[in-house]
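**Q** got a predicted model here, sequence first, then my questions.
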Amino acid sequence: MTSQEILRQAFPDKSTPLISYGLPFTEACVKHVNGTFKASRVYLIASASLTKDTTHTFDLQKVLASRLVKTRVGMTPHTLISEVLEIVQECRDMEIDCIVTLGGGSLIDGAKIASFALANNVQTQADLMTLPRLGPHTANLPALPSKIPIICIPTTLSGGQYTVFSGVTNNITHEKVQFSSPLASPSLIILSGPLACSTPLEIWLQSGMRGVDHCIETLSSLKSTDEVDQSVLNSLKCLIPGLLLSAKGQANGGEGEEKARLECQIGVSYAMLFLHRRVACGASHGIGHMLGPMGKMNHGQTSCILLPAVCKFNAKHSTSNPEVLERQKVIEDTLWGIAEARNLFERMGLSKEESDLGDLIEAVVKGLGLKSRLREVGVGKETFESLAEASLRDPFLVTNCIPISKKEEVLEILEMCA
């Protein structure tokens, strides 16, 4: 089953997001701006680093020509509410009829929430907080659906382009809020191996580990389904080899590297079915939502650090629920069945008999040359209390396969990855 077929299943009652690849991203974008969306007033949100270090933003500006009304270069990581409100006001004043993003997850989240906010006449932060968001009393708040179409040209593997959820960060508290349906996903997603190769390797690999985190926490969930499991397993089989090939330079550059990165992008599209089937993530995501803004790191970094520890926590506390270990065993067997991963595990002295899922995930992180400890990114134990308290307010703690409701449980995970 192709990733486009996966998306058709995910959006049975809505217009399915289109996935485009094969054409140069500039050609694909202008084709759909003119034809599919018949847009005449485009707002472009472009990556600051991409704009500074490459010609890709200029190339896109050139082909959009007179249809391009405004280019915003860059957003603060984790998508600050203040910046979203700036975009909303500019789009309203300029009568924008299409938003295009060229870059990573923070830009995508910003565009998704901006379109949602515009549909609901949001003017202030207080207005924004009246919209539906994840939480026991806020998910069903009344709101109009997003209207302005979004074309997403991703340069990382965060996967937010495939979801009807989007997170923003409170400027003052640094806590993240997750908005939800009827917020809409982008209408068109343009994948490009050549464009992806412009993303610095470390950023690419970190965002890829975010995709792996989606897969592992989905497969760990006791509420997943056979359909979702199969889609996510397909994702792992694309992501793990593609990431390891990129990290070790075995793609030999040129077309080989472009192919490896495109394979990762396609893998991410398989991974995201879980959100549309309402299979919730777990503690790696929940704690990571708070660790990211507080620790000033991207969510790929939080996944590298937290996911192995969460896997070990789940195994340790699974005595009353053997299904947790059964599902971990399926993931372990899948990872050992991927040739590139198996070679890595064997080089690191791991064995199928003695190594647990946390060991395997940590091996992948180290094999990619990424950091796997909080101390390595400057997060000390003095922050653990406040981080644990904030994490308990995230809904993904209670949807962890071993539900977490106590500060001591979060602190146990943090100590594992200190």
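**A** Arrived safely.
**Q** please make it C-alpha for all contacts and neighbour counts, starting now.
**A** Fine.
**Q** helix, strand, or coil at Ala65?
**A** helix (DSSP: H, G, I helix; E, B strand; the rest coil).
**Q** ranges for the strands of the stretch 101-250 of the chain?
**A** Taking DSSP state E, counting those that start in this stretch to define them, one finds strands in the stretch 101-250 of the chain at 150-154, 166-169, 176-179, 188-190.
**Q** neighbours of the nearest residue to Ser224 once chain neighbours are set aside, how many?
**A** Nearest residue to Ser224, sequence neighbours excluded (Cα to Cα, 6 or more residues apart in numbering): Val279, at 5.7 Å. Val279: 19 surrounding residues under other Cα atoms under 10 Å.
**Q** same check, this time on Glu353
**A** By other Cα under 10 Å, neighbour count at Glu353 equals 6.
**Q** same question, Ala65
**A** Ala65: 11 neighbours (other Cα under 10 Å).
**Q** what's the answer for the one 4 residues further on, then?
**A** Look at Val69: counted by other Cα under 10 Å, it has 17 neighbours.
**Q** so it touches Arg41, yeah?
**A** Yes. At 5.7 Å, Val69 counts as touching Arg41 under the criterion of Cα atoms under 8 Å.
**Q** any residues in contact with both of those two?
**A** 94, 96 (Cα atoms under 8 Å, 6 or more residues apart in numbering).
**Q** tell me how far stretch 371-384 lies from the chain's centre.
**A** 22 Å (Cα atoms, centre = their mean, to the nearest Å).
**Q** go on, stretch 157-171?
**A** Put simply, stretch 157-171 sits 7 Å off its chain's centre (Cα atoms, centre = their mean).
**Q** start to end distance for that stretch?
**A** Stretch 157-171 has an end-to-end distance of 25 Å (criterion: Cα to Cα, to the nearest Å).
**Q** what does stretch 372-384 give?
**A** From its first residue to its last, stretch 372-384 covers 17 Å (Cα to Cα).
**Q** what's the answer for stretch 177-190, then?
**A** 27 Å.
**Q** in addition, the following structure is provided for comparison:
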Amino acid sequence: MALSLLPSSGSYLCTPLRAVHWGPGSVSNLPTVIRSLVSAYDKTAQPKALIITGKTLLEKTPVIGDVRKMLEKVGMFGGVFSEIGQHAPIKQVKAAQRLAEDNKVNVLVSVGGGSPIDSAKAIAYFIHESSGSEHFMPHIAVPTTLSVAETTQNAGFTNEQGQKAGVNHPDNAPRAIIYDANLAMYTPLRLWLSTGMRAVDHAIETMYRDGAPPQVRHMALFAIKGLFEALEACKRNPDDVKIRQNCYLVAWESLWPLARAGALGLSHALGHKLGATYGIPHGICSVLTLPETVKLMSRNLQGYDLACLATAHAFLPPTYQGSVDKLGLDASTGSEEAQRAAAHQVGEAVALLVKTLELESTLKEYKVPKEDLESIAGKVDGSKPEGAPYKKEQIIDSILTKIY
């Protein structure tokens, strides 16, 4: 973007993240990371870790068994809670909290997708509330999907009414992350690719998220390029561990650690209302909502936000750029008409990527009643940030009706 368009002031607020390890086999760093984090606030404490995960990883893969053996070998094993389901039901989160308190653990290790990771964040939050401790219990995230929940301070879960809820605190983000592609090889391809679309959603919505620092937007541009290329490559070669490792790294760039609260944008806001209520996986929510959301944004955004989204066009692989006139890396120098055309093509490119990855879906497929569309739009509209560039009627006509 042109220097004249960059914000003249702003802030980058860091999360408590202290370490990121990546590469096949990097989970072997776990005992060292645990010891470092526990000793940071109590040098005399013996590390004792509770593993937070789901049934599938425990029962159908060797992943949790291997992590358990590693921790048992060094005397750090404090239990496994494997009941975390999709969208992290609060009943399961609270049960895990009780186990953590009963077992007197002092570190949490989440292994899995967004639900175990968000659950561990929520557990740390609730323990902090109930104990009155000065510190949040440290949390190490070991993702096996591309949801990138590990970089945020938000902890989403499903409340007793079946609605998306959550807690948020600057100290709630994991202290360390381990991206080990050997573990990712056990993740089914469709799940892996759909969570990759969630990462695409992060990167693109960062382009127009109010208050996103320019440095983070610039990083998201490279994440867009990397994700399109890596997800396509993974679709062609699902058993290539190097490609899966690359997917992790570009997904990490899509939601760079930044202390912030709330949904990234309209696509995420819609996903929050659709996911838990209708049992739609996080990644599929993005598959459904992102293409048409970007097209709507291409018509409604103004100024710097429009220029950022238009610039994303230049970072698409050539086969996704369509017939739009190339604006180059500095899309802000083009006319408003040219910017809107480039931004619209980003939405078309996302739709094409969804098709290429064979992830196409509809709200009808997930049994969302058509009569619910207005109430869904109303809930999103009612909780939107001040000055958001969309209206309830546009959510219905330009997005929900089209994806039904």
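**A** Noted; the coordinates are in hand. A quick note: this is a predicted structure, and the numbers were derived from the prediction, not measured.
**Q** okay, the strands of the stretch 101-250 of the first structure, which one's buried deepest?
**A** strand 150-154 (a mean of 27; mean count of other Cα atoms under 10 Å).
**Q** that one vs the second structure, mean deviation?
**A** Strand 150-154 of the first structure: mean distance to aligned residues in the second structure after superposition is 0.8 Å, counting by mean Cα distance after the TM-score superposition for the first structure.
**Q** what stretch of the second structure does that strand fall on?
**A** Under TM-score structural alignment, the match for strand 150-154 of the first structure in the second structure covers residues 139-143.
**Q** my guess is the residue nearest to Ser224 of the first structure contacts Lys223, does it?
**A** Yes. Assessed by Cα under 8 Å, Val279 of the first structure is found in contact with Lys223 at 6.2 Å.
**Q** the residue nearest to Leu344 of the first structure when sequence neighbours are not counted and Leu360 of the first structure, how far apart?
**A** In this structure, Leu344 of the first structure finds its nearest non-sequential neighbour in Gly367, 7.0 Å apart by Cα to Cα, 6+ apart. As defined by Cα to Cα, Gly367 of the first structure lies at a distance of 10 Å from Leu360 of the first structure.
**Q** what's the neighbour count on the residue mapped onto the residue nearest to Leu344 of the first structure from the second structure?
**A** Counting by TM-score structural alignment, Gly367 of the first structure lines up with Thr356 in the second structure. Thr356 of the second structure has 13 neighbours, counted by other Cα under 10 Å.
**Q** then the one 10 residues further on?
**A** The burial metric for Tyr366 of the second structure, expressed as a neighbour count using other Cα under 10 Å, is 13.
**Q** that one pairs with which position in the first structure?
**A** Aligned by TM-score structural alignment, Tyr366 of the second structure pairs with Val377 of the first structure.
**Q** I'd assumed Lys371 was in contact with that match.
**A** Yes. Between Val377 of the first structure and Lys371 a contact is recorded at 7.5 Å, counting by Cα under 8 Å.
**Q** average offset between stretch 227-237 of the first structure and the second structure?
**A** On superposition with the second structure, the mean distance recorded for stretch 227-237 of the first structure (mean Cα distance after the TM-score superposition for the first structure) is 1.5 Å.
**Q** now that stretch: buried residues?
**A** By neighbour count on 16 or more other Cα atoms under 10 Å, the buried set for stretch 227-237 of the first structure is 228-229, 231-237.
**Q** where's the match of Tyr366 of the second structure relative to Gln178 of the first structure, distance?
**A** Counting by Cα to Cα - Val377 of the first structure and Gln178 of the first structure are separated by 25 Å.
**Q** what about the buried residues of stretch 227-237 of the first structure, which are in helices?
**A** 228-229, 231-237 (DSSP state H).
**Q** now those residues as TSV including distance to Cys264 of the first structure?
**A** Listed next are these as TSV, based on distance: Cα to Cα, whole Å:
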residue	distance to Cys264 of the first structure
Val228	18
Asp229	18
Ser231	14
Val232	13
Leu233	13
Asn234	11
Ser235	8
Leu236	9
Lys237	9
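**Q** check these and tell me the two furthest apart.
**A** Val228 and Lys237 (14.4 Å; Cα to Cα).
**Q** map Gly211 of the first structure across to the second structure for me.
**A** That one, Gly211 of the first structure, aligns with Ala199 by TM-score structural alignment.
**Q** can you put the strands of the stretch 101-250 of the first structure in JSON lines and add distance to Ser391 of the first structure?
**A** As requested, these are exported to JSON lines (distance: least, Cα to Cα, whole Å):
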{"stretch": "strand 150-154", "distance to Ser391 of the first structure": "28"}
{"stretch": "strand 166-169", "distance to Ser391 of the first structure": "14"}
{"stretch": "strand 176-179", "distance to Ser391 of the first structure": "10"}
{"stretch": "strand 188-190", "distance to Ser391 of the first structure": "31"}
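**Q** and Met94 of the first structure, which of these is closest to it?
**A** Of all the strands of the stretch 101-250 of the first structure, strand 150-154 comes closest under Cα to Cα, at 16.0 Å.
**Q** ok, back up a step: show residues contacting the match of strand 150-154 of the first structure.
**A** 27, 34, 107-114, 117, 120-121, 124, 150, 173-180.
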